[in-house]
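> need a 3D model of the sequence below.
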Amino acid sequence: MNVLKFGGSSVANANTIENVITIIKNQSKKKPLYVVVSAMGGITDLLLLAGKEASENNENYKNTLAEIEKRHLDAVKTLIPVVSQSAVISKVKSELNALESLCEGVFLLSELSEKTAAVISSFGELLSSYIITEAAKVKGLDIELKDSRDIIIKHVNSKTAIDYTETNSRIKDFAKENNHQVCLFPGFVARTQDGEPTTLGRGGSDFTAAILAAAIDADELQIWTDVSGMYTANPKLVKQAKPVDHISYQEAMELSHFGAKVIYPPTIHPVLEKDIPILIKNTFKPKDKGTLITRTVSDRKKPVTGISHIDDISIISLEGSGMVGIPGFSKRLFEALFLENINVILITQASSEHSICLAIEALDAEKAKTVLDNTFEFEISKHKLEPVKIENSNAIVALVGDNMYHHQGLSGKMFSTLGKNNVNIRAIAQGASEKNISVVIEKKDIKKALNTLHERFFEVKTKQLNLFVTGVGNVGSKLLEQLEQQKKYLKDKLRLKIRVVGLSNSRKMVFDENGINLDSWEDVLKKGKKANALQFFEQAKEMNLRNSIFVDNTANPDIAKIYKNYLAESMAVVTCNKIACADEYSNYEELQDLSRKFNASFLYETNVGAGLPIIDTLNNLIASGDNIHKIQAVLSGSLNFVFNNYKEGTSFYDIVKQAQQEGYTEPDPKIDLSGVDVARKILILARESGKVMELDNIENDSFLPQECLNTASVKDFFESLKKYENHFSDILSEADKKDCRLKYVAQYENEKAKVGLQHIPSDHPFYNLEGSDNIVLFYTDRYPEQPLIVKGAGAGADVTASGIFADIIRIGKK
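Here you go, the predicted model:
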């Protein structure tokens, strides 16, 4: 014989009840069944609400009762043919009238006792079990309804303790008398030893089914619910969570204790003693395999079976020298909490015995503080103990698995994974059995923690990156195009899943935790809210997603100022905006320190050479012990483009205009032509080499007339170029006379840096530098005469976007 239990979601309405009856009918053809049902989904909450409203003299309880009546009568009218409805409706209304009388009494007395609340809450199961039985009879099932209160007996002075001797005797007596193929029981309800009606508490219907299964030595206990088994994590919070095919009783108890609400811990105990398998099945997807729970599982390879959590936890802390070496202290502590019926979920104590930390349900926090402050009033008054401290808004996350036993490094992986995502661990607990590692974290970090740990322990090395991108001009739009284009390759080859979850330009910003569709991002952005750099950060912080990366594709100084906000929240920063790293050295140093302190990558390869690995090469030289003597470089793709194309017969204005239109220059070309952009680049290389240097320390030999430098707008700047055409043609003529080419060169040597236009002879490595290419010569201990050369495209939206893309991938591969 099998015992089947159907939860509230499985019997929520007439349609779901039809599914349940079909499942019962199909299984009853194979063997006799005991079936336990919960109240219709949400009815128990409505019943308790009606009782509460009545006790507060709130006449709205009548409306709540009317809703309860409507739901049950609607089910009857759908499930039972009209010719058979009269008797069923009469019985249902009789029960509802009794319920109404109880609530009227509560209303008149303005008091809701524990006993009355139990009676009121029991009506859900009594009504659903009767309706389902009558509907099953209509379908031709050989079925009988048995009142669980006649057979399940609780001890008088206990909330959950069952009188198993009496209960098992009654169940066995009933089994001998029962000759029906299916017997249906209301879950949750019971009686005390003195005959008073009561309930089995939270998860009571599961408990009813387990008690029945153990008493009759059932072949299997099936728990039918609205999910396809126990998952590796809560599927509502972790989309990648998957059902676990087979787990042990111990693992099921650990997971259920820590919030996996598919099954409740008391359910497991009666069947565990009899080695009766438990099968978790989905009422709405009966063909799904579900989860089988048995004593042992022999074929699993992964050490971690599941990740679970408990919301709304408070930490209670006691500290002081009065605890050290004092026998009986813990006894007094736990006894005081026990007497107030306060459950301790997690305990951790320093080996010095100077402090002890307890995790309890948040609703018990103030009561626990009052109790413990009173218990240790003497020690507190003598300053041997500090008054009890409460920390609210916490949660517990637990790794669970039988195979965790003696599996080295699991704790380290767990803590480092959380740490990398700025999830602070407040307390830690691990039993000697090593089947559970639990940590207390802030409640706001639950979703990020679960997803991060699930990615680390369960997913096929696929890492999800969440990008917050600001700037969608030339570079930004190319980056989004490349991200969409490479999506499949990244997932298949690099095991990276990259989502843009935040997007902003100077006017609008938009967010989508599930990822913005990059095929239509322009239309999505138009519908966004007004852009604000600080609000963009605050939203990214509030979303609190794992592996978050802020990507700045702008040249905006205001955005550069808030990089530190992102880094301090352990969000990586990738930028082509040079302003932050070329700002005051103290700011540059602060960003580097924040990056190290919060383990948040700060990558800006594109600050110097667009897509070229210039900074990376320099860092690798230094990290390997080399010393930098001199750096010579052509670092402006725009200036190189301009002077490569400026020839006799052309206009300097036209060439600069062309460079701007082709995306080689900054939005304001004066930044490039003034040498400021190149100065920033050599400054960054000098700083990366270890030199403390400011932008003002760099000698800038500008070729622009002062009037061009003093212009107030881009339009005025271009007009000034026309005015000084003769000046630029003279510069060109002078170079031609010397058979040299013009290159704007940056140099760092002897801890000094300078930038300026130079005449480059034909035998120099810079001479044949074409188009918008960049080149860098590194002279070091290892490369004293023949420098290490990095050369390639140094400007353009495509190559800059690819450089940013490369930095994002570097973070993903960490």
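
> from now on I want contacts and neighbour counts done on CA atoms only, so please keep to that.
Will do.

> how far off centre is stretch 169-177?
On the basis of Cα atoms, centre = their mean, to the nearest Å, stretch 169-177 sits 50 Å off its chain's mean C-alpha point.

> is it correct that Lys389 is in contact with Gly320?
No: taking contacts as Cα atoms under 8 Å, Lys389 lies outside contact range of Gly320: 12.0 Å.

> just the helices in the stretch 151-300 of the chain please.
164-177, 204-215, 249-257, 265-274 (DSSP state H, counting those that start in this stretch).

> burial-wise, tell me which of those comes out on top.
Mean neighbours per residue, mean count of other Cα atoms under 10 Å, is largest over these for helix 204-215, with a mean of 26.

> tilt between that one and helix 164-177?
For helix 204-215 against helix 164-177, the angle by axes from the mean of the first three to the mean of the last three Cα atoms, to 10 degrees is 70 degrees.

> who touches helix 204-215?
2-5, 7, 35-38, 152, 168, 171-172, 186-189, 200, 220-221, 223, 263-264, 266-268, 270-271, 274, 276 (Cα atoms under 8 Å, 6 or more residues apart in numbering).

> repeat for stretch 18-33
Identification of contacts with stretch 18-33 by Cα under 8 Å, 6+ apart yields 1-4, 6, 10-11, 79, 132, 136, 141, 180-183, 283-284, 286.

> one more, please, to line up against the first structure:
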Amino acid sequence: MHNKEIEENTSFTNTSKRQKYHRKMKVIKIGGGCLKGIKTIRHISRLIPSYGKGHILVVSALYGVTDILINGIDKALKDEELILPHLEIILKLHLSVATHLMESAECVQGYKRELADTVKLLERYYYGLNFTGELTPKMADAISCLGERFSAQLLAWTLRSYGLNCGYMFPQEMPLYTDGKFGDATVDLEATGKALQDSLLPYLAAHDMVFVPGFYGVSQKGEITTFGRGGSDYSAAAIAAAADAEVLEIWKDVDGFMTADPKFVPQAEFIHCLSYEECAELSYFGATILHPRTVEPVRQRGIEIVIKNTMRPEARGTVITDSSGQSAKIIKSITYTEDIAILKVHASGVGYRPGILSIVSGAITDAALNIKSVVATQTCISFLLSKKDLDPAFAALERIQPRPYRLLEREDELVLLAIVGEGLSSSMGVAARCFSAISGEDINVEMISFGPSKAALYFLLHRDKLYQGVHALHQTFFAAAQQA
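Got it, this is the predicted structure:
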């Protein structure tokens, strides 16, 4: 094949061409919640032969393993005598699962050899930490992603023991290229798409299925970079986009999104379809079905996301696509997060003083802290932050000299409540109905934001009013619609 033909067939950006190895292929993401306990993992391994053939399966670490790896960092920094016993815990945990699942002693031994090699790598990392006494972002990423490698190897060997021709490929072998930012990397889709033509896709063509560890990729320098906790959803979406998959399936222990948290609202309804924007807003504002960044890569290629319940694999699940259509109720779902705090910067004439917003927000971001949102008035700038970032952000602003403000104020006894729905911003009366529902419960609204998103409205309440707030809104938008 001539070079020009190769470029046309392998270019990620040329959407009019079908990729060289393209077929009706899925990317299936299996999360840690589906890999919890031998009984559940066995159930998943029995589903894979029926639903996974011909597809790429992106896997999380076994449930709890990432926390064990991170806990090992503290032990390694504290005392080198703690390292080997900790490694033994990790080794025994995975070997116990392997011996219960695998139907071939030969496969158990094969996995045991590969597991030992990966644990040896982890051992070197831990002893290196103990020697230097310092944890760098680079080392934190290199250690925290190893659980996904253990998991991919475990499932590949388990399916081999069932007689399937299964392979696995690590992100550094593909490569799954990132921008190189430790702890919060972004996939380079164009570079990855080209790389997959020579690696993952032909490898898949030679196997029944391929397992890929989620959660991390590599920079152009070859350095391991993770996507943040829960980032395996995002890496699966990136691989789906780069490989031009037909669909991205996310395997969970639920059918999909609901109109509210069923723990709070037992009568919450199942949502059949969401738009990319609705899904992104729900995920960002607290719904834990998907990582907030999952939508980014697949949205570019128009690839559907489908939530699949591993307990009911035949069920359709929530489908996430370009447009879900406007609901008659306008609101699709009510979500919330308790991980919210406000840092208020009080100053006179904020709107008329050039640069003050830049100075204070720059101090927060320079401290490597994420600002969730900003609301400003003439006398106050309010930064919405994660609870864990509140004190560091406060300290960062106190270090500014000369101080461009007169007072700093912290609030952390809050929750963020959000309503999400396509067309929300252009529908008259929605905000009024929200306020009416909330005020009817004698709940004070601390702050509101309506307008930056076309599909979301959020407000802050005191945290002891969360239950009342969710119920009041669900009653207003859903129970009322059912009675109509």
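
> thinking again about what came up before, just the ones of the contacts of stretch 18-33 of the first structure in strands?
Judged by DSSP state E, strands contain the following of the contacts of stretch 18-33 of the first structure: 2-4, 6, 182-183.

> looking at the residues you listed, which one is closest to Glu484 of the first structure?
Phe6 (45.0 Å; Cα to Cα).

> and that closest one, how many residues sit next to it?
For Phe6 of the first structure, the count of nearby residues is 27 (other Cα atoms under 10 Å).

> check contacts around the aligned residue in the second structure for it.
When the second structure is aligned by TM-score structural alignment, Phe6 of the first structure is paired with Ile30. Taking Cα under 8 Å, 6+ apart, we find Ile30 of the second structure in contact with 57-60, 250-252.

> now swap in Glu53 of the first structure and tell me
Neighbour list for Glu53 of the first structure: 59-61 [criterion: Cα under 8 Å, 6+ apart].

> ok, and the most crowded of those residues?
Tyr61 (25 neighbours).

> ok, the nearest residue to it once chain neighbours are set aside - contacts?
In space, Tyr61 of the first structure comes closest to Ala50 once its chain neighbours are excluded; the distance is 4.6 Å by Cα to Cα, 6 or more residues apart in numbering. Going by Cα under 8 Å, 6+ apart, Ala50 of the first structure touches 60-62, 64-65, 103.

> redo that, cut-off 7 Å
By Cα atoms under 7 Å, 6 or more residues apart in numbering, the residues touching Ala50 of the first structure are 61, 64-65.

> please pull up the equivalent of it in the second structure.
Counting by TM-score structural alignment, Ala50 of the first structure lines up with Gly72 in the second structure.

> surely that match is within a helix?
Yes: Gly72 of the second structure: assigned to a helix according to DSSP: H, G, I helix; E, B strand; the rest coil.

> for Asp79 of the second structure, see how far away it is.
From Gly72 of the second structure across to Asp79 of the second structure, the span is 10 Å (Cα to Cα, to the nearest Å).

> quick one on the thing from earlier: between the ones in strands among the contacts of stretch 18-33 of the first structure, which is closest to Phe378 of the first structure?
Of all those, Phe378 of the first structure sits closest to Phe6, with 52.9 Å by Cα to Cα.

> so how far is stretch 393-406 of the second structure off the chain centroid?
Distance of stretch 393-406 of the second structure from its chain centroid, counting by Cα atoms, centre = their mean, is 33 Å.

> one step back: export the contacts of Ala50 of the first structure to a markdown table and tack on distance to Val634 of the first structure and secondary structure?
Formatted as a markdown table, the contacts of Ala50 of the first structure follow (distance: Cα to Cα, whole Å; DSSP: H, G, I helix; E, B strand; the rest coil):
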| residue | distance to Val634 of the first structure | secondary structure |
| --- | --- | --- |
| Tyr61 | 80 | helix |
| Thr64 | 78 | helix |
| Leu65 | 81 | helix |
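
> could you pull out the strands for the stretch 301-450 of the second structure?
Taking DSSP state E, counting those that start in this stretch as the test, the strands found in the stretch 301-450 of the second structure are 304-309, 319-321, 333-337, 341-346, 373-376, 380-385, 407-411, 414-420, 445-450.
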